[in-house]
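[1] Here is a sequence together with a model predicted from it:
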Amino acid sequence: MTTTRTQVAIVGAGPAGLLLSVLLQREGIDSVVIETRTRDEIEATVRAGVLEQNTVDLLKEAGLGDRLVREGAVHHGIHLRFDRRTRRIDLSALTGGRSITLYAQHEVIKDLVAARVRSGQPIAFGVRDVHLRDLETEAPTVRYRAAEGNEATIACDFVAGCDGYHGVSRTSIPARSRVEHSRAYPFGWFGILVEAPLASEELIYARHDRGFALVSTRSPSLQRLYFQCEPGDSVEAWPDARVWDELHTRLETDDGWTFREGRITQKNIVAMRSFVCETMRHGRLFLAGDAAHIVPPTGAKGLNLAVADVRLLSAAIAAHYATGDDAGLDRYAAEALARVWRCEHFSWWMTSMLHRFPGEDSFHRHLQLSQLDYLTRSKAAATALAENYVGLPWDWTNDNSRGGLQ
């Protein structure tokens, strides 16, 4: 068995773990990253990437903005479509110029992996049999079997659990010590990646009596479209002709708008759930990203919450090593959870307003349409949506920044 000594052991090479490693390295803090998947697997996992203004700014500050600026698509608004009408929410006008950027999550991961490799610090792919030990002591360890088959141990000061909901980090916290909340939604998203011309300059969120639909983009020639489906649906049940019929129906309008079909290169079904593990710290273990929380994709918050977590965690760890001040570590969970619950609510609200629920009656339908109509008529309501969508300021979670209504 080989033993490696480092300051921070990072379990998981998703956006949370990789960005944490980059932020720590900028502070002169050593880390080791381990990941159960291969590099090819994590770089090829296609997921949506709507980046908040905060996320874009932080990636640029961390030296990760070159390709993002060159290839990302900046959007200043979104479209809400209902009752065969389309109304635009001007995000930038309502939030003092803030915007979102579409840049796929796997592209973010490619940039982060490249930065990690350039730093020369260790990253181990394809590991298995990961175990976290001695978390309630000042000398925690991470044991695993490397891709080559040999057993290895990381001795460290802190463990960052960034390995997602199905990883070992969260479940390494004793069940009696974990406080968790979850909600499953009675539908999923059927997604396609299609080679076709740009269907819309900005995202279209559509509410239809048959269910939700979303028009997104990846590039001028590659589009991403989703529609609500049954949670137990299968890709095989949706041949191309059926997919196109459903999308045309749900996206129809009275203004002549349409989109061109193309060659579908990928089909997948996205599960819909909300989850929060409020125990984001256990001894020297700190959870971040999907290991601690999951949001339905309607609010576009998953990646952005991971970034917010590791921004807090990296600053707290840096303060520990620089001055011995552990106040940031002690308040990490509470401060992170303030943003987590805000984003959970926003994502739930967007989901509830736009999707068709089983057994939905005319009363519920009219409530949804009234809410959507109000959003497009009221500046105050539109502003609330806009400021949550582009991302609340970093200092929003600080108690002294929320003085309440005067």
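    Sure thing, it's come through. Numbering: from 1, shown residues only.
[2] C-alpha from now on. contacts and neighbour counts both.
    Fine.
[3] any idea whether residue 79 is helix, strand or coil?
    The assignment at residue 79 comes out as strand when based on DSSP: H, G, I helix; E, B strand; the rest coil.
[4] give the contact list for it.
    Contacts were defined as Cα atoms under 8 Å, 6 or more residues apart in numbering; by that measure residue 79 touches 86, 87, 88, 89, 202, 203, 204, 205.
[5] would CSV of the residues you listed with distance to residue 161 be doable?
    Formatted as CSV, the contacts of residue 79 follow (distance: Cα to Cα, whole Å):
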residue, distance to residue 161
86, 42
87, 41
88, 39
89, 37
202, 35
203, 33
204, 35
205, 33
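[6] From the residues you listed, which land in strands?
    Where these overlap with strands, as defined by DSSP state E, the overlap consists of 86, 87, 88, 89, 204, 205.
[7] returning to that earlier point: filter the contacts of residue 79 down to the buried ones, ChimeraX style.
    For the buried members of the contacts of residue 79, the matching ChimeraX selection, counting by 16 or more other Cα atoms under 10 Å, is:
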select :86,87,88,89,202,203,204,205
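[8] ok, now how distant is residue 39 from residue 246?
    Relative to residue 246, residue 39 is positioned 36 Å away (criterion: Cα to Cα, to the nearest Å).
[9] go on, residue 239?
    Residue 239 is 11 Å from residue 246, where distance means Cα to Cα.
[10] buried sites along stretch 334-348?
    For stretch 334-348, the buried set under the neighbour-count rule, 16+ other Cα under 10 Å, comprises 335, 336, 337, 339, 340, 341, 343, 344, 346, 347, 348.
[11] One more: stretch 203-219?
    Taking 16+ other Cα under 10 Å as the neighbour-count basis, stretch 203-219 is seen to contain the buried residues 203-208, 211-219.
[12] Could you list which of those belong to strands?
    Using DSSP E, the buried residues of stretch 203-219 in strands are 204, 205, 206, 213, 214, 215, 216, 217, 218, 219.
[13] List the contacts of the first one.
    Going back to what we said before, that points to residue 204. Residue 204 makes contact with 78, 79, 80, 81, 214, 215, 216 under the criterion Cα under 8 Å, 6+ apart.
[14] Quick check: the last one touching residue 206?
    No. The criterion here is Cα atoms under 8 Å, and residue 216 misses it with residue 206 at 11.5 Å.
[15] this is the comparison structure:
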Amino acid sequence: MRTQVAIVGSGPAGLLLGQLLHEAGVDNVIVERKSKEYVLGRIRAGVLEQGLVDLLDEAKASDRLHREGLVHHGVEIASIERRLRIDMHALTGKAVTVYGQTEVTRDLMAAREASGLKTLYDTENAVPHDYDGEKPYLTFEVDGEARRLDCDFIAGCDGYHGICRQSLPEGSSRTFERVYPFGWLGVLADVPPVSHELIYAQSPRGFALCSMRSTTRSRYYVQVPADEDIAAWSDEAFWDELRRRLPPDVAEGVTTGPSIEKSIAPLRSFVAEPMRFGRLFLAGDAAHIVPPTGAKGLNLAASDVNYLSKALVEHYHERSSSGLDHYSDRALRRVWKAERFSWWMTSLLHRFDQTDAFGERLQLAEMAYLMDSEAAQASFAENYVGLPY
């Protein structure tokens, strides 16, 4: 087989890249290690920046998003004593859209299938080759049969544990990482959300988040130790702990119900530099991870895809390598700003057991400054709705 761009990974980054390239007349094939059902079974967050919504419009995969997505003009920050609504639209002229990442993936899959594009699922032992030369290719197996996919470029959209970054020569990439001593215990339940907008809560017992997937399905989180055993958490225990971390008026409004999914997500910050190696390009979680606090994971992947898709289209349509040559630098500038914001929100809202009394007072002062300063709220809003590409 031969294609112009071989894409490794059929998560939202790989699918979005493939669809944008197709719309621009650039041929591509996606190679995925897991089954289609497995990919669609992964439950992830879904706060979309306007930039991502615009890219989905460009990819012709946004009809259902515009029908079912929940547009949020504001977000709440809460402590036990106070609640603050930050009017993001008033401060920036922008909003965010709540729409599950699984649904984004489903819509992109449907658009790809409708376009007749090739996605190879259930592949094994994929390996990128010769990406430092002029003729890169992928080898992999399907049902035990060896396959080869020749291409002009390889896009590694295969996540943190994917083969593309792992296949790089030792010493070719520098990594930066911070692992947090806690995770998020999340519960998905078919109950109406406590608020029509997200509530991020800071409390002496730890962080909590009130979120939603729709007007009838809620997603709630509480901070737990990194080594917490999920089996120790019954639904009743979760709801009780959630309410303890919310302002009393919010806690009283929480509707409880049986969980339909319960999981613990570890928190880490991670960046690999650079994001280009000859004709191999990394995008999304293959190159960086952010704590979910700032809602930047999926949006950063879309940012990478924006830069990479435009660079590849420029290469084929204008015979220019400028976009490809600057891809890593452009992507990383935005990545590090999002890493900073996600780290800042995590530091602001979570309880750190190792923090001394001085650190605790600083955290309280930081929260008070956000609550009392319109300039601080404008900075928060600018970052939360998404910095420009």
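    The structure has been received and is ready for your questions. Because the structure is predicted, anything quoted here is derived from the model rather than measured.
[16] returning to what we had before: show me which of residue 239 and residue 246 of structure 1 is the more surrounded one.
    Just comparing residue 239 of structure 1 and residue 246: by other Cα atoms under 10 Å the higher neighbour count belongs to residue 246, 17 against 10.
[17] For the stretch 1-150 of structure 1, which segments count as helices?
    Counting by DSSP state H, counting those that start in this stretch, residue ranges of the helices within the stretch 1-150 of structure 1 are 15-26, 39-44, 53-61, 66-71, 91-94, 105-119.
[18] For residue 155 of structure 1, which of those helices is the nearest?
    For the helices of the stretch 1-150 of structure 1, the distance to residue 155 of structure 1 is smallest for helix 15-26, at 16.4 Å, taking Cα to Cα.
[19] okay, and that closest one goes to which residues in structure 2?
    The aligned range for helix 15-26 of structure 1 in structure 2 is 12-23, by TM-score structural alignment.
[20] got the contact list for that stretch?
    When contacts are taken as Cα under 8 Å, 6+ apart, the neighbours of stretch 12-23 of structure 2 outside the stretch itself are 7-9, 27-30, 55-56, 58-59, 101, 104-105, 108-109, 111-112, 155, 157-158, 283-284, 298, 301-302, 305-306, 308-309, 312-313.
[21] And stretch 317-332 of structure 1, by the same measure?
    Stretch 317-332 of structure 1 is contacted by residues 24, 27, 29, 281, 312, 313, 315, 316 when judged by Cα under 8 Å, 6+ apart.
[22] cool, stretch 115-124 of structure 2 as well?
    Outside stretch 115-124 of structure 2, the residues within contact range by Cα under 8 Å, 6+ apart are 10, 28-36, 140-143.
[23] What range does it cover in structure 1?
    Per TM-score structural alignment, the counterpart of stretch 115-124 of structure 2 in structure 1 is residues 119-128.
[24] Now do the counterpart of residue 240 of structure 2 in structure 1 against residue 236 of structure 1, distance only.
    Residue-level alignment of residue 240 of structure 2 against structure 1, with TM-score structural alignment as criterion, gives residue 245. Taken as Cα to Cα, the spacing of residue 245 of structure 1 relative to residue 236 of structure 1 amounts to 16 Å.
[25] How about residue 130 of structure 1?
    Separation of residue 130 of structure 1 from residue 236 of structure 1 (Cα to Cα) stands at 35 Å.
[26] now the contacts of stretch 317-332 of structure 1 as JSON lines including distance to residue 45 of structure 1?
    Output for these, formatted as JSON lines (distance: Cα to Cα, whole Å):
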{"residue": "24", "distance to residue 45 of structure 1": "25"}
{"residue": "27", "distance to residue 45 of structure 1": "30"}
{"residue": "29", "distance to residue 45 of structure 1": "29"}
{"residue": "281", "distance to residue 45 of structure 1": "28"}
{"residue": "312", "distance to residue 45 of structure 1": "26"}
{"residue": "313", "distance to residue 45 of structure 1": "25"}
{"residue": "315", "distance to residue 45 of structure 1": "29"}
{"residue": "316", "distance to residue 45 of structure 1": "30"}
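[27] Which of those sits closest to residue 382 of structure 1?
    For residue 382 of structure 1, the nearest member of the contacts of stretch 317-332 of structure 1 is residue 312. The distance, counting by Cα to Cα, is 29.0 Å.
[28] close enough to count as contact, that closest one and residue 336?
    Yes. Contact status for residue 312 of structure 1 versus residue 336: in contact at 7.4 Å, counting by Cα under 8 Å.
[29] Tell me where the stretch 151-300 of structure 1 has helices.
    With DSSP H, counting those that start in this stretch as the criterion, the stretch 151-300 of structure 1 has helices spanning 168-171, 240-250.
[30] So which of those helices is nearest residue 371 of structure 1?
    Among the helices of the stretch 151-300 of structure 1, the nearest to residue 371 of structure 1 by Cα to Cα is helix 240-250 (18.9 Å).
[31] where exactly do the strands run in the stretch 251-400 of structure 1?
    263-270, 273-277, 281-282, 285-287, 293-294 (DSSP state E, counting those that start in this stretch).
[32] okay, and the last one goes to which residues in structure 2?
    Residues 288-289 of structure 2 are matched to strand 293-294 of structure 1 when aligned by TM-score structural alignment.
[33] post-alignment, that stretch versus structure 1, mean distance?
    For stretch 288-289 of structure 2, the mean deviation from structure 1 after alignment is 0.3 Å (mean Cα distance after the TM-score superposition for structure 1).
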